[in-house]
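**Q** The amino acid sequence is not available; the structure is as follows:
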């Protein structure tokens, strides 16, 4: 799995029959026709995807298993082949197989989660709201980098325009995630009450005591960001009472 070019050893694993004993989900993909890649079966697509990734065991396993749920979810609707919810089914299959192969629990958890999330990017080209972008990043959590690498590798089309479009969309998504994260960081640096609110609350004018109150509010925002406005006001009232001479 960590070879510079994993494709030859993976094909050897399948063609020799060893995969039927070690990871039978892999040769099962040879029978599945992917409607998005009509010229190749899902096995060929899967190995091509693995070969596009850097030699990292989590990433390689995630790409190897990202479509294993397709055989169990294949159906025909109005003459079209569909694989509804194959990511969720594949995640369960991945967890079971990797555990049987005695991979560390952390690897099993990360890879199965990446398989579950592998289809989340679909639809981004149609336009996502900021809330949808935040949800994607939140669901991926510490696996966000891996997930985006998987999405990039999953494009094996020979159509250069389509391939370039996908890379552009992932670039755009990553830029939006970074921009939204920076906005949230900056928002967290602002207290919930400003100087005018402090002065109005306590009937005072500009002065050092207001500055100290704002410093307290900023520290409160940094250390307890979950506090809402009423809770913040209550904490400020307590602080104010204690710090008046």
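**A** Sure thing, it's come through. What you see is a predicted model; the values in this text were computed from it and never measured. Numbers count the residues shown, from 1 in each chain.
**Q** can we go C-alpha only for contacts and neighbour counts from here?
**A** OK.
**Q** Counting by contacts, list what the helix or strand containing residue 173 packs against.
**A** Take DSSP states H and E as the rule and residue 173 turns out to sit in helix 160-188. Helix 160-188 sits against helix 130-140, helix 144-153, with contacts defined as 3 or more Cα pairs under 8 Å, 6 or more residues apart in numbering; DSSP states H and E.
**Q** residue contacts, the spatially most central residue of the chain?
**A** Nearest to the geometric centre of the chain sits residue 140, at 2.7 Å (Cα atoms, centre = their mean). Counting by Cα atoms under 8 Å, 6 or more residues apart in numbering, residue 140 touches 114, 117, 147.
**Q** do residue 7 as well
**A** 47-48, 50-51.
**Q** same thing with residue 160?
**A** Per Cα under 8 Å, 6+ apart, neighbours of residue 160: none.
**Q** Put this next to the first one:
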């Protein structure tokens, strides 16, 4: 059995490497001339890291990473009249980048960095060998290289066994994980991010090291953490990655509201806890995406119930309630995402979806008035399509009849929204009189009174739908007289 498994793995290895070679040969118009230029300067050139990994996995994009024994000033000379554009923002770290025929190339001198283990910023030291450069990298699946020769041939280089990890679907470090993570704690989060992106698992020793060292992540800036979290949430397997964040304790350090949900049993007792429910909602929201990963929708799905731990109340007969958890949850979202330096637009959108996600449940048997439907659409604004998806994803009951009823009820709400949108422009619900008309009719100057009148007309518009000018003026004059 062992021999047959070994033979099967060797066959798969051969097949993957052959496919990668074909993929890279398709880039020979870029790779070969570049290798020739480095050879003319007396230097070697290797594709490296994620580029090689993705080529083997059949998911290579247009970003090509290289390493070389040439120093940065030589790299700059080589690229100067070859690339269509170059930039040197990373030159102090040995990196020069450029664009050629739609491909972004990033070429870095061999490195053998030293870390102070206080920050994550190394003291940059250039190396002289490929092996020395590869062993300093974060994970073995990212420590493979392909030598690009000036005659167009290519040689696969894997001194650390990255291909074996790739075949096994394992993320592991070249050296001891403790050493790697003390050097750069962001690697702990990067490893979990790769779980989401690649569908791989972490090795046991990597999980143990992250668990023991999770506090080291506090050496990392929140901006870098935010970037990794967004890549993680937008991966193909975010549920597994979120679980690892919680399991290892990293979530307690960077987004403690997520593990806090493990303490809360949901009121329907349909899931182990609110945490598991939220992971299911995340997966179901992903299934509803139509234009690729949507980080706003995904974060809202994961965080929609983070207000439950703070609002949990035990009721009679063993029940539990979470009144106004959507209000508390929206506040918690704003606090956490601001702390992680997310953009104002991102914070506002995710918080608003969390705030609105329960509104539909007041729809009951479709007894909302047209006014309530208008307010639902107006409050959602440009987030309406995402709100539709979030509400549908939030149905995780195992009771098929109840699930079908919920979906049918939401179908009815969407039909009513469509009917109202056909009759009136719900995307721009505004008063039937503008500020100038209000001032002229009431004979008042610009100021707070105009704002109050405008808001009255906006509420009237939501309640009654479009009014003629005469109807709007009559209503405003009556309101003004009553004041």
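**A** Noted; the coordinates are in hand. Quick caveat: nothing in here was measured; it's all calculated off a predicted structure.
**Q** TM between them?
**A** Between these two chains, after superposing, the TM-score reads 0.74 (TM-score structural alignment, normalised by the length of the first structure); 196 aligned residues with a Cα RMSD of 2.3 Å.
**Q** before we move on, the earlier item: got the angle between the helix holding residue 173 of the first structure and helix 144-153?
**A** 160 degrees (axes from the mean of the first three to the mean of the last three Cα atoms, to 10 degrees).
**Q** what angle sits between helix 160-188 of the first structure and helix 130-140?
**A** Using the same axes, to 10 degrees: helix 160-188 of the first structure against helix 130-140 is 90 degrees.
**Q** Give the next helix or strand downstream of helix 160-188 of the first structure.
**A** Helix 160-188 of the first structure is succeeded, C-terminally, by helix 195-202 (DSSP H and E).
**Q** what's the burial count for residue 168 of the second structure?
**A** For residue 168 of the second structure, the tally of surrounding residues (other Cα atoms under 10 Å) stands at 12.
**Q** any idea how far residue 16 of the second structure is from it?
**A** As judged by Cα to Cα, to the nearest Å, residue 168 of the second structure and residue 16 of the second structure stand 13 Å apart.
**Q** re earlier: would you mind finding the most buried of the helices and strands packed on helix 160-188 of the first structure?
**A** For these, the largest average neighbour count (mean count of other Cα atoms under 10 Å) is found in helix 144-153, namely a mean of 20.
**Q** My guess is residue 1 of the first structure contacts residue 60. True?
**A** Yes - the pair formed by residue 1 of the first structure and residue 60 meets the contact definition of Cα atoms under 8 Å, at 6.6 Å.
**Q** neighbour count winner among those two?
**A** Using other Cα under 10 Å, the more surrounded residue of residue 1 of the first structure and residue 60 is residue 60, with 24 against 17.
**Q** I figured the more buried one was touching residue 5, is that so?
**A** No - applying Cα under 8 Å as the test, residue 60 of the first structure and residue 5 come out as separate, 11.2 Å apart.
**Q** Am I right that residue 457 of the second structure is in a helix?
**A** Yes - according to DSSP: H, G, I helix; E, B strand; the rest coil, residue 457 of the second structure belongs to a helix.
**Q** Run a quick neighbour tally on it.
**A** 24.
**Q** Please enumerate the strands of the first structure.
**A** 75-77, 80-82 (DSSP state E).
**Q** want to throw these into a markdown table with distance to residue 201 of the first structure and mean neighbour count?
**A** Below are the strands of the first structure laid out as a markdown table (distance: least, Cα to Cα, whole Å; neighbours: other Cα atoms under 10 Å):
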| stretch | distance to residue 201 of the first structure | mean neighbour count |
| --- | --- | --- |
| strand 75-77 | 64 | 10 |
| strand 80-82 | 61 | 13 |
